[in-house]
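Student: Here is the input, now give the coordinates:
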Amino acid sequence: MQRGGPKAAEAMKHLEAGEKALKTSMFKWTPEYDIAAGEFEKAGLNFKIAKDYKNAVHAYRRAAECHAHPKCSSTPFHAGKALESAASCAKDMKDPKLSIELIKESAQNYRLTGKNLSACSVLEKAAQQCEQQKDFTDAMELYKDIVELFEEEGKQRQSKRPLERAIACAVKAQDYQAASQLLERQSKLLLETATIAFAYQSGLSQVVVALHTGDFVKADRVFNTCASELNGFGSSEEGRLASQLLEAFESGDGLELDSIKSNTIFKFLIPEVSSLARGLKMDATMAVERAPAQEDQARSALFAPAPAKQQTDEAAKEKAADETNSSSTTAPPTTDAPPPYTETDAHVEAATDEMSKAALAQQADTGHAAPSYEEANQDTMAKAAKEGGDAATDADAGAPPAQQNEQEDDDDEEEGGDEDDDIL
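Tutor: Here you go, the predicted model:
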């Protein structure tokens, strides 16, 4: 640590007193964070006056640590103030990277205590330092954080300026996708908080950014979206200028494009977007190419209607196919027809009825149940078999003697034939 001058010596005394307040001993069991924080802040101020910025940054950071400690009666807001002072000393020390880091820590402490406006103030300082260092991406992110903080506080009108700076940083960083998103966000914000003429300028800026990237389709879609969401955009000066730009790119007319770029309306846009508009060029990759006339005729011939005769033949074929399908789908399933009712069936039914009547009459006379149909049928079959056997026996017994002799002669002849065969 450097020592020189009365202020530097005084700063060293305060710094030593702060470190002593944090120490414990036999009779001092708890560090005194409040006393230490005050001593460190005094040391930082004296170091800054003595232009000893390095020691000043160290002293202020020690003060912020004490303020942020849970046992300290201070709040994170006081820690943020100490870090903001340290960031100022780092900037004077020509260390922008350290300064931006300290500012971000300070803003975080402010947000912990609900001091969003104080956080916006320090973040804007950090964003400006990033722009000076040509770090446009970090600057864009910081400006976006500022816009979100203003929206949380319900101060949308105050977010217009940081949103414009975020768009400018996105264009400088050549992040055109982020620029398009921010311009769309700006259009909605201006539609709510400002006159609609400013929203028209935002819509024209979106078309310019899309054309600069060579995306004609996106530019046309953006124009249609603005025409539907922004009332009167198509008939406004900005809307007509955007339409002329699209027509020039569609036709590939470079002279018309040069004439459009000289319009004074572009001067009212964000300076970085205005520079993009003046730098639009009709490159081969950006111009919209039309198909040749012969190719258009060939494509139209593909979709030309067929001749009348061919259409008639096709219609007849389709009709025949429909009839075939309908007949195949509506035909009922084939089933076997029942056998015809014959005369034999009539006799069987009549006999069955007579048997049933006889059985009922027998039951009424005797008081006993008549046999069932199956039992009666079995008895009938047994009787028929018995009668058939008796008839066969009687037929054999009653045959005439002549027939019996003929049978015996036939048997003798068969036996004689067998004997002759044996002799041979």
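
Student: alpha carbons only for contacts and neighbour counts from here, please
Tutor: Noted.

Student: how long is stretch 128-138 end to end?
Tutor: Length of stretch 128-138, first residue to last, C-alpha to C-alpha, to the nearest Å: 10 Å.

Student: Now the second one, please; I'll put the structures next to each other:
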Amino acid sequence: MSAAKKVAEAEELVRQAEKSLKTSLLKWVPDYDSAADEYSKAATAFRIAKNFDKSKVYQLKAIECYKNNKSWFHAAKCYEQIVLLSKDTDKLLEIEEYVNKACSLYQQHGSPEAAASALDKAAKLTEQKHPEMALRFYQHAIEVIMIDDSIRQATEYSSKVSRILVKLRRYDEAAKAILKEMDLYQQTESYGQIGRLVVALVLVQLARGDSVEAEKAFKEWGSCCEPEEVSTLQTLLNAFDEEDAEMASRMLATPFIRHMDVEYAILAKNIPLPEGMQLEKKSEDNAGIATNEDEDEGIC
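Tutor: Next comes the predicted model:
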């Protein structure tokens, strides 16, 4: 169907909606339910016709009608459609306002899962260009879903919080987020997942420049790790303790670390190596230079 036909269809739906809202001697109360549905359909038709401004206008009118009818769930759905319009028009910064309104209405309806899902979808739309906004959405989603004690869903959102914090290099917060994530996995007895997070936590602590906290994390949680993880972490921590940059570099490049979630794999590449060996080498080089200079002076 052409854009012109979709616009004509939308305009007819708007006329029907306005007619539904009119009152008369025999009709004392506006038919908000019918008007809301017609406005919503009109908004969809305008969106298909690429008339995004009018689509938003009529989604907002639909929301107003649904609210008058106390149809909180349907009003929230319309706010989600406006979120998609913000994506279509590349106005991602507007998403936060509308997804928070959708979330609030879903909660008012008694649907925390739908509220958290709306936040999750908004986070996926914004994570690439606005990771800090996506972070807020995932943090809010955890708060919402925990009201319903949905631990497994909370761990999924918590994982995304930890990874975004690592991506943003907010390592102090990332370490705390990983510990919270581990606590959630403890509640579901998912010890294999905890083992992988022990590796992540050690990497984050090393990125913070705190090898003492890294070793402490391993001692406290290392029993959840697989043998390969234990061996690698032990060698890695010994390398930092002995300031062996070459060994530390080899451990950070092991296959299972390279194949972790991309944020942790990138983090491993960027961890500052211990400087002991490098400093020792520089001292030796400098001593060699000094010896050569002395020899040269003697020849003269």
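
Student: Around the counterpart of Ile151 of structure 2 in structure 1, count how many other residues there are.
Tutor: For Ile151 of structure 2, the aligned position in structure 1 is occupied by Gln156, per TM-score structural alignment. By other C-alpha atoms under 10 Å, 17 other residues sit near Gln156 of structure 1.

Student: my guess is Gln156 of structure 1 contacts Leu191, does it?
Tutor: No. Counting by C-alpha atoms under 8 Å, Gln156 of structure 1 does not reach Leu191; the two are 11.4 Å apart.

Student: just checking, what residue in structure 1 corresponds to His114 of structure 2?
Tutor: For the record, residue 114 of structure 2 is Ala, not His. So, by TM-score structural alignment, Ala114 of structure 2 is matched to Ser118.

Student: Its match: how many residues sit nearby?
Tutor: Residues lying near Ser118 of structure 1 (other C-alpha under 10 Å) number 17.

Student: Is it correct that it falls within a strand?
Tutor: No. Per DSSP: H, G, I helix; E, B strand; the rest coil, Ser118 of structure 1 lies outside any strand segment and is helix.

Student: Which helix or strand contains the closest residue to it other than its chain neighbours?
Tutor: In space, and not counting its chain neighbours, Ser118 of structure 1 is closest to Tyr110: 6.6 Å by C-alpha to C-alpha, 6 or more residues apart in numbering. Tyr110 of structure 1 is part of helix 96-112 when elements are defined by DSSP states H and E.

Student: What are the buried residues along that helix?
Tutor: Judged by neighbour count (16 or more other C-alpha atoms under 10 Å), helix 96-112 of structure 1 contains these buried residues: 96, 98-100, 102-111.

Student: Tell me where the stretch 201-300 of structure 2 has helices.
Tutor: Along the stretch 201-300 of structure 2, counting by DSSP state H, counting those that start in this stretch, helices occupy 211-221, 227-241, 245-252, 255-258, 262-270, 276-299.

Student: Export those helices as a markdown table, with columns for mean neighbour count and distance to Ala3 of structure 2.
Tutor: Shown next, in a markdown table, are the helices of the stretch 201-300 of structure 2 (neighbours: other C-alpha atoms under 10 Å; distance: least, C-alpha to C-alpha, whole Å):
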| stretch | mean neighbour count | distance to Ala3 of structure 2 |
| --- | --- | --- |
| helix 211-221 | 17 | 60 |
| helix 227-241 | 17 | 58 |
| helix 245-252 | 19 | 56 |
| helix 255-258 | 16 | 49 |
| helix 262-270 | 17 | 42 |
| helix 276-299 | 12 | 67 |
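
Student: and of those, who's closest to Glu80 of structure 2?
Tutor: Glu80 of structure 2 lies closest, by C-alpha to C-alpha, to one member of the helices of the stretch 201-300 of structure 2: helix 262-270, at 28.8 Å.

Student: Specify, as a residue range, where the closest one falls in structure 1.
Tutor: Going by TM-score structural alignment: helix 262-270 of structure 2 matches residues 271-279.
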